[in-house]
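Enquirer: A structural model of the following input is requested.
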Amino acid sequence: MTRTTISAATILAAGGLAAFSPAIASAADVNIYTSRQPELIQPVLDAFTEETGLSTATIFIDKGLEQRISAEGANSPADVIMTVDVGALDAAKQAGVTQAVTGEEINELIPAEFQDADHQWFGLTARGRVVYASKDRVDTDQISYKDLASDEWKGRLCTRSGQHQYNVALIAAYIEHYGEDAAREWVTGLRDNLARRPEGGDRDQAKAIFAGECDIALGNTYYVGKMATNEEEPEQKEWANAIKVIMPTFDNGKTHANISGVALAKNAPNRENAVKLMNFLASDEAQRIYAEINFEYPLEQGIPTSDLVKSFGDFQMDDISLSDVASHRGEASRIVDEVSYDGGPQS
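Expert: Take a look at the predicted model:
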C-alpha cells in the first residue's frame, strides 16, 4: 500500500473530548494532535511522508488538547503534539502528557533557548507579535510596546480577545520585563485606547484597519504573509496592502516572539516514528517550508526567512526565557479579566 499523509483523517474537535475513531490510529504511522490549523502544517507533513514513506493523521483540537490526551490515558493514540504558543506547550508538560526526548537530531538542531530545560517540548518556528499600522493614517515607523498604552493611540487600537493565547503570552512577557503592577497599568491603557471591543482574529484586525475602523492593531507576522498571498480570498490582499508592519520593542530594543512547537506524547504508541517526525520538523527541509510557505521565522540557525518576511524589517527577537514567559500566563490572564479588557474602552 502506498503510504501518504492522511489529510482526510483530520477531525475538528472545537471544544474538547470529541470522539476519536480507532480506524485513524491504525491507519497512520504517526498520529498528531494539534491546535495548529491543519493547512498550516500539511505541506511539511507531506514532505515528511515523501521522504520517509510514513503516513500521518492530524487531529485538530482547538481547545483542551492536554485535557483530551489526559482523559484518554494510556490508551491515547496521540504520538505527537503540535501547537502554537509557549504557554500551550508548557501546559502540556505541566499536565503530564509529554515525555522527554534526548540524544536526537532535534536536540542538536533547535537552539537551547527554544527547548524546554527538561527536553519535554521543542520550538519549531517563531512569529513576532507586532503592530499592524495603517499606511495612510500612521506616519511613524517606530512604536514601543509601552507606547501602545499612551494617549496618542486613544480610540485607534484594535485587537482580538485579550484572553487569546497570543495576547496572554505578550502580557506575560510584559510581566517578565516590568512586573505585574506595570503590566496591569499597561493593559488598562490598551483597553482605553481600543476603538471597539476586542473581536475576531489577527486577520480581522487588518481588515478593520483597511475599513478605517482603527489605525493600529496587534497581530502576528505570519498572518501578513498569508493575507498578501491569498489567492482564494483576494480581498485579504487588500487588507495586507493597507497595513505596514512595525516591530514594537521593549526597553531592551527587542520584539516579543512566540513559537510553534512540538512534543512527544507520553504514551505514544508509535514512538520511533514520532521521533522521526520530530527530527524531520527540525531539519533544513522542513524549516525552509515553514519559512517559504507559512512565512514564519525558522528556529534552526542558517535558514533564511522568505523575502516577504524580510520586507517587514529587522526582527530582533526578545531573548528573555520562554519558560519564564510561560510561567506568567496565569497572572496575565487574570489581569485581562481584572481590567475587563474584553469589555472594551471604559474611559
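Enquirer: C-alpha only now, for contacts and for neighbours.
Expert: Will do.
Enquirer: and S7, that one's in a strand?
Expert: Yes - under DSSP: H, G, I helix; E, B strand; the rest coil, S7 sits within a strand.
Enquirer: number of residues surrounding it?
Expert: 17 (other C-alpha atoms under 10 Å).
Enquirer: in space, what's closest to it - neighbours in sequence excluded?
Expert: A57 (6.5 Å; C-alpha to C-alpha, 6 or more residues apart in numbering).
Enquirer: OK, contacts around the one you found?
Expert: T5, I6, S7, A9, T10, I24, A25, A28, D29, V30, N31, I32 (C-alpha atoms under 8 Å, 6 or more residues apart in numbering).
Enquirer: hmm, E296 is touching T305, no?
Expert: Yes - at 7.3 Å, E296 counts as touching T305 under the criterion of C-alpha atoms under 8 Å.
Enquirer: okay, the two: which has more neighbours?
Expert: Taking neighbours as other C-alpha under 10 Å, E296 and T305 compare with E296 leading, 27 against 17.
Enquirer: biggest strand in this protein by residues?
Expert: strand 122-134 (DSSP state E).
Enquirer: what is it packed up against?
Expert: In this structure, strand 122-134 makes packing contacts with helix 202-210, strand 216-220, helix 221-228, strand 243-246, strand 257-265, helix 284-293, strand 297-298, judged by 3 or more C-alpha pairs under 8 Å, 6 or more residues apart in numbering; DSSP states H and E.
Enquirer: mind giving me JSON lines with these and columns for distance to A74?
Expert: What follows is the helices and strands packed on strand 122-134, written out as JSON lines (distance: least, C-alpha to C-alpha, whole Å):
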{"stretch": "helix 202-210", "distance to A74": "37"}
{"stretch": "strand 216-220", "distance to A74": "36"}
{"stretch": "helix 221-228", "distance to A74": "36"}
{"stretch": "strand 243-246", "distance to A74": "46"}
{"stretch": "strand 257-265", "distance to A74": "10"}
{"stretch": "helix 284-293", "distance to A74": "30"}
{"stretch": "strand 297-298", "distance to A74": "33"}
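Enquirer: before we go on, could you also do this sequence so I can check it against the first one:
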Amino acid sequence: MTLRMRILTAVLSTSVALPVASAALAEGEVNLYSSRHYDTDEKLYSDFEKETGIQVNRIEGNADELIERLKAEGANSPADVLITVDAGRIWRAADADLLSPVESDILEERIPAELQHPDNLWFGFSTRARIIFYAKDRVSEPPQTYADLADPKYKGQICIRSATNIYNLSLLASRIAENGPEEAEAWVEGLKNNLARQPQGGDTDQLRGLVSGECDIAVANTYYFARALRIEVDGLSEGTDGIGWVFPDQDGNGTHVNVSAAGVLTNAPNRDNAIRFLEYLSSDSAQEYFASGNDEYPVVEGVGLSASVTQLGTFKRDDLNLHALGEFQTEAQNIFNTVGFK
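Expert: Next up, the predicted model:
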C-alpha cells in the first residue's frame, strides 16, 4: 500500500462536533497531525519509512482545527506528533498542554536554541523571514529596518496583510518582546498611516501590488517570493525582475523569522517513534526536503539552500526565542485593535 493511500483522512471543522478516535498502539507506526501540505513531503515520509521501518500515517488540516481536534480527543487521541507552519500556533498547542517535553541530545545539538521551546516542547525545522520588498523603479531608498516602515516619508506606499494574520501578530509580538508595548503601539500607528490600501489578501497579494503599482513597498514572507522565482505565480512571476528586497535590521537585532515546527503530543501512543521522527527531521537529508518543500531556510547549519532561496541570499537572523511570538500574541492583537489597524 502506498504512503498516500495510508493517509488518514478527516473533514475538519470547528463548527461540528469532533469524533473521539481510538488510540493507535502499534509499535511500528507514527501518527502525524500536520498543517503542512506539500507534495515534496511524500519523499520525506517514505524515506523515513525506509530508514526505520516505522509506518507514517497522517491527518492534514488547518492548525487551529487540528488543535481543537486534539483537545476533543484527549487521552484517546491517536496522534503522536503535531506539525504547524508557524510559531504562533505551535505555541497555542503548548499553552493548551497538548505537547510534552522531549529529551534528545540530537535535537539539542542540531536545532538552534532560539528555534526551540525553552522546555523542549517543540522544535523548529525550517525558517522563513518576514522582510521588506519594494518596487525598484519607484523606491530609491527602501526601508532598512522594521522601524523605518513607520517613517512618514513612506506615507501611502506600504501594503501588508491584516492584523489578524498570524505572521503579522508574530512580527508585532517580537517588537513587543524586544522594545516594549509603548514602542510597539507607536510603530503600528505609524505603519497604519503609511498604508497604500486597507490590508487585504495574503502575502502573494502584497507582492502582486508591487507589480500592479498599487504599492511601492510590501511586507511578506520570503517563501512567497521565492516560490514565484521557482514556478509561475499569476500576477507576480512576470514582475519579479522589478522587485528588490531588504532583510531588515542587519545592523541591529537581525531579521524576524518564523518557523515550521513540530512537537510530541502529551498523549502520544507511539512516543519513542515520535521522537525518532523529530530527530530524523533534523538530519541533513530531511532538512533539505523539509525546507525546500516550501522554499524556506533549513535550520541546521551547513545544509544547502534550494535554488530559489539561494537567489534571496543569507542574512543575520534575530536570536529572540520564538516562544515569545506566542507569549505576546494576545497583547499584539490588543495593540492592533487599539490602533484600529484592521
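Enquirer: check which element follows the longest strand of the first structure along the chain.
Expert: strand 157-158 (DSSP states H and E).
Enquirer: distance from that next one to the second structure after superposition?
Expert: Strand 157-158 of the first structure differs from its equivalent in the second structure by a mean of 0.8 Å after superposition (mean C-alpha distance after the TM-score superposition for the first structure).
Enquirer: mind listing the helices for the stretch 1-150 of the second structure?
Expert: Secondary structure of the stretch 1-150 of the second structure, counting by DSSP state H, counting those that start in this stretch: helices at 3-6, 41-52, 63-73, 87-95, 105-110.
Enquirer: other residues contacting the longest one?
Expert: Applying C-alpha under 8 Å, 6+ apart, the contact partners of helix 41-52 of the second structure are L3, R4, I54, Q55, V56, F277, Y280, A286, Y289, F290, G293.
Enquirer: that helix vs the first structure, average distance?
Expert: Superposing on the first structure and averaging over aligned pairs (mean C-alpha distance after the TM-score superposition for the first structure), helix 41-52 of the second structure comes out at 3.5 Å.
Enquirer: rewinding a little: out of the helices of the stretch 1-150 of the second structure, which comes closest to D151 of the second structure?
Expert: D151 of the second structure sits nearest to helix 87-95 of all the helices of the stretch 1-150 of the second structure, at 27.5 Å, using C-alpha to C-alpha.
Enquirer: number of residues surrounding I320 of the first structure?
Expert: Neighbours of I320 of the first structure (other C-alpha under 10 Å): 15.
Enquirer: L169 of the second structure contacts Q329, correct?
Expert: Yes - L169 of the second structure is within contact range of Q329, at 6.0 Å (criterion: C-alpha under 8 Å).
Enquirer: tally up the residues packed near N253 of the second structure, please.
Expert: Counted with other C-alpha under 10 Å, N253 of the second structure comes out at 15.
Enquirer: nope, D64 of the second structure is what I meant
Expert: When neighbours are counted by other C-alpha under 10 Å, D64 of the second structure comes out with 18.
Enquirer: quick one: contacts for it?
Expert: R89.
Enquirer: now do 10 Å
Expert: L12, S13, T14, S35, L70, T84, R89, I90, R92, A93 (C-alpha atoms under 10 Å, 6 or more residues apart in numbering).
Enquirer: what's the closest of those residues to A63 of the second structure?
Expert: Of all the contacts of D64 of the second structure, A63 of the second structure sits closest to S35, with 5.3 Å by C-alpha to C-alpha.
Enquirer: isn't the closest one right up against I59?
Expert: Yes - between S35 of the second structure and I59 there is a contact at 8.4 Å, judged by C-alpha atoms under 10 Å.
Enquirer: give me the common contacts of the two.
Expert: Contacts common to S35 of the second structure and I59, judged by C-alpha under 10 Å, 6+ apart, are L66, L82.
Enquirer: report how many residues lie close to A307 of the second structure.
Expert: 13.
Enquirer: brain fart, R230 of the second structure
Expert: Residues near R230 of the second structure, counting by other C-alpha under 10 Å: 14.
Enquirer: same check on R271 of the first structure?
Expert: For R271 of the first structure, the count of nearby residues is 18 (other C-alpha under 10 Å).
Enquirer: nearest spatial neighbour of it, skipping sequence neighbours?
Expert: Of all residues not flanking R271 of the first structure in the chain, D79 sits nearest, at 6.5 Å (C-alpha to C-alpha, 6+ apart).
Enquirer: returning to what we had before: from the contacts of D64 of the second structure, pick the one nearest D205 of the second structure.
Expert: S35 (21.6 Å).
Enquirer: from L191 of the second structure, how far out is that closest one?
Expert: Remark: distance between S35 of the second structure and L191 of the second structure (C-alpha to C-alpha, to the nearest Å) = 30 Å.
Enquirer: more neighbours: those two, which one.
Expert: L191 (24 against 20).
Enquirer: check which helix or strand covers that one.
Expert: Counting by DSSP H and E, L191 of the second structure is part of helix 181-193.
Enquirer: neighbouring contacts of that helix?
Expert: 146-152, 154-160, 163, 172-178, 194, 198-199, 328, 331-332, 334-336, 338-342.
Enquirer: out of the residues you listed, which are buried?
Expert: Buried by 16 or more other C-alpha atoms under 10 Å: 146-150, 154-160, 163, 172-177, 194, 199, 328, 331-332, 335-336, 341, out of those.
Enquirer: so S100 of the second structure makes contact with N120?
Expert: Yes - checked against C-alpha under 10 Å, the pair S100 of the second structure and N120 is within contact range at 7.9 Å.
Enquirer: name the residues contacting each of the two.
Expert: With C-alpha under 10 Å, 6+ apart as the test, S100 of the second structure and N120 both reach G263, V264.
Enquirer: my read: S260 of the second structure touches A63, true?
Expert: No - assessed by C-alpha under 10 Å, S260 of the second structure is found out of contact with A63, at 11.5 Å.
Enquirer: and the closest residue to R137 of the first structure other than its chain neighbours, how many neighbours does it have?
Expert: Of all residues not flanking R137 of the first structure in the chain, D215 sits nearest, at 6.5 Å (C-alpha to C-alpha, 6+ apart). Neighbourhood size, D215 of the first structure [other C-alpha under 10 Å]: 25.
Enquirer: can you name the residues that contact D215 of the first structure?
Expert: 132-138, 153, 155-158, 195, 205-206, 208-209, 243.
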